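1. Attaching a predicted model along with its sequence, questions to come.
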Amino acid sequence: MSQSNAPAPVGIIGGTGLTTLSGIEITGQREVSTPWGEPSAALVEGRLGNQPVIFLSRHGNPHRIPPHQVNYRANLWALHQAGVRTVVGVNAVGGIHEAMGPAHIVIPDQIIDYTWGRGSTFFEGDLEEVTHIDFTYPYAEEARSVMIDAANSLGLPFSDFGVYGATQGPRLETAAEIVRLERDGCDLVGMTGMPEAALAAELKMNYVCLGLVVNWAAGKSDHIITMDEIEAAIAQGMSGVKRILEESMDGLGALSPPPV
């Protein structure tokens, strides 16, 4: 049987504020199961421009699965089995760096993992050999470059760097914890960046994070964090996130998988 020349779909994992993706031309929806259990939601198949995409709502639709209970392994496995080789993880984050306030868009370049107790690897159980992946650079640089070029071409304000501190949740952090994260070098804080990035690396998929700052991190403003503040930042910044996604799709779809 001849192989199709159709481009591989780009995977988009949407978080808080991106339960659904407007602008996508939906062509189908699939309920799937994996050896690691059920993913968070059905895979929504469609197109953004000329590029086929598969959208997955990280917290379910409706938004109901807390960060520490997301089945990250099932989500990444389902996307990989559907032919995805490049994944964009859209993340709502808190801003620590002084330039990264509410509604600011960030394409981070590093991550520090503070999570615990999550299913964080495919390499466990009855293995033939122990496997260690290189995770020096957790985000695929070619994919980052595509998204950075897209943001620049649109004239959107954004940051092309940032260390993402991934915390356990579901509670927000204390002011002292944010002081610690800042001392560690973190520019952003969120709850879903890991183990998602590492699992994508284990499956040899390009993975890039597109972060939207939805609040100042604890102690970085003169008031406590409220859902009204978060929702306002999402309303203000999500249109830019969607424009970057649309602008970068063709370039992301043309990327080759990372070398084995």
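-> Perfect, I can see it now.

2. Could you use CA atoms for every contact and neighbour count after this?
-> Noted.

3. Now residue 144: closest residue in space that isn't a chain neighbour?
-> residue 208 (6.1 Å; Cα to Cα, 6 or more residues apart in numbering).

4. continuing past the host helix or strand of residue 209, what's the next helix or strand?
-> For residue 209, the element it lies in under DSSP states H and E is strand 206-216. Once the chain leaves strand 206-216, the next helix or strand it forms, by DSSP H and E, is helix 227-253.

5. Against which helices or strands is that next one packed?
-> strand 10-14, strand 51-57, strand 105-106, helix 141-154, strand 206-216 (3 or more Cα pairs under 8 Å, 6 or more residues apart in numbering; DSSP states H and E).

6. one more structure, for comparison:
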Amino acid sequence: MKSLAVILGSAFKNSIPDKLGLQPIEVDTRWGQQTIYGGTADNGRKIYALIRHGSPHHLLPHQINYRAQAAALKAVNCGALVINSSVGVLTEELPLYQPLLLTDQLMPENRLPDGSTCSMFQEPTEQQGHLVLNEGLFSEALNDQLYNRHSDSICQADNVVFVYAGGPRSKTPAENRMWAQLGGHVNSMTVAPEVVLANELEIPVAGLVVGHKYSMPDIENPPEEEIRETLVKARTATKDILVDFLEHGKPVAFGNHIYRY
């Protein structure tokens, strides 16, 4: 039976693993050891949570071992993955503090923070191939599953394009204007590598994000708040959806394919 998994960002720490009684598991991969939190849902399905920045939070975006994380999820037979993140919003057409489902991605250079190609295929193997995007990086079936169960809380937006703006620094006003002009709607310092690598491992992916600030200099934000407070709001907006997915979600078919010679 395929398992379900979520990747959690800065806002969460151990809140979902604690709520669901998930226990830390060390998974050995060729990219290094990775901690994930695992357990069993009431229906008998294995469920997992991965805390991208570590617990306690100690990894900056460019310090994350993205390949080890992806390999660990493959090792536990993940059949559907929901990636969560707090994001900056680049357009007033999208609300803050309301969950959004990603539909596309801008990652101009397909590279990890260390400069290497964003791929699990670093040397020739029988498993390597070209990731062919028949439906895109985000699973339509998984997006539909999440939206159908939570249409009352997920923003009804036909197109939410994610921009990968690698950290660890914030982006300049000129950079954010550029991303918006290129068609981006939200951005953050993570997510994109996780999406690409999971697809190479044939794991269907959904991106469930929530805006905690407007990143465009011409858009006025709500009254000044500490980043910590906005992350709490972001966590509150998505926590129930992520918990429900782990408790009641279902794996979906992989909509892309790996072309192998």
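-> That came through fine. All figures in this text were calculated on a predicted structure; none of them were measured in a lab.

7. After superposition, what's the TM-score here?
-> Overlay of the two chains. TM-score (TM-score structural alignment, normalised by the length of structure 1): 0.85; 249 aligned residues with a Cα RMSD of 2.6 Å.

8. Please pull up the equivalent of residue 166 of structure 2 in structure 1.
-> Matched to structure 1 by TM-score structural alignment, residue 166 of structure 2 sits across from residue 168.

9. Identify the residue nearest that match in space, chain neighbours excluded?
-> residue 115 (4.5 Å).

10. residues near that neighbour, how many?
-> 18 (other Cα atoms under 10 Å).

11. measure it to residue 252 of structure 1 for me?
-> The gap separating residue 115 of structure 1 from residue 252 of structure 1 is 29 Å, by Cα to Cα, to the nearest Å.

12. cool, residue 46 of structure 1 as well?
-> Relative to residue 252 of structure 1, and taking Cα to Cα, residue 46 of structure 1 is found at 15 Å.

13. Neighbour count: those two, which is higher?
-> The residue with more neighbours, out of residue 46 of structure 1 and residue 252, is residue 252; 27 against 20, by other Cα under 10 Å.

14. surely that one meets residue 10?
-> Yes - the criterion here is Cα atoms under 8 Å, and residue 252 of structure 1 meets it with residue 10 at 7.0 Å.

15. picking up where we left off before, what's the angle between the strand holding residue 209 of structure 1 and helix 141-154?
-> Between strand 206-216 of structure 1 and helix 141-154, the angle formed by their directions is 50 degrees, by axes from the mean of the first three to the mean of the last three Cα atoms, to 10 degrees.

16. okay, strand 206-216 of structure 1 sits on what stretch of structure 2?
-> Using TM-score structural alignment, the residues of structure 2 aligned to strand 206-216 of structure 1 are 204-214.

17. I'd like to know how many residues surround residue 126 of structure 1.
-> If we define neighbours as other Cα under 10 Å, then residue 126 of structure 1 has 6 of them.

18. Tell me the counterpart of it in structure 2.
-> By TM-score structural alignment, residue 126 of structure 1 lines up with residue 124.

19. now do residue 37 of structure 1
-> By TM-score structural alignment, residue 37 of structure 1 lines up with residue 32.

20. That match and residue 70 touch, don't they?
-> No - judged on Cα under 8 Å, residue 32 of structure 2 makes no contact with residue 70 at a distance of 11.1 Å.

21. neighbour-wise, which of those two wins?
-> A direct count of neighbours by other Cα under 10 Å for residue 32 of structure 2 and residue 70 places residue 70 higher, at 26 against 13.

22. Next, the contact list for the residue mapped onto the more buried one from structure 1, please.
-> Applying TM-score structural alignment, one finds that residue 70 of structure 2 aligns to residue 76 in structure 1. Applying Cα atoms under 8 Å, 6 or more residues apart in numbering to residue 76 of structure 1 gives the contacts 196, 199, 200.
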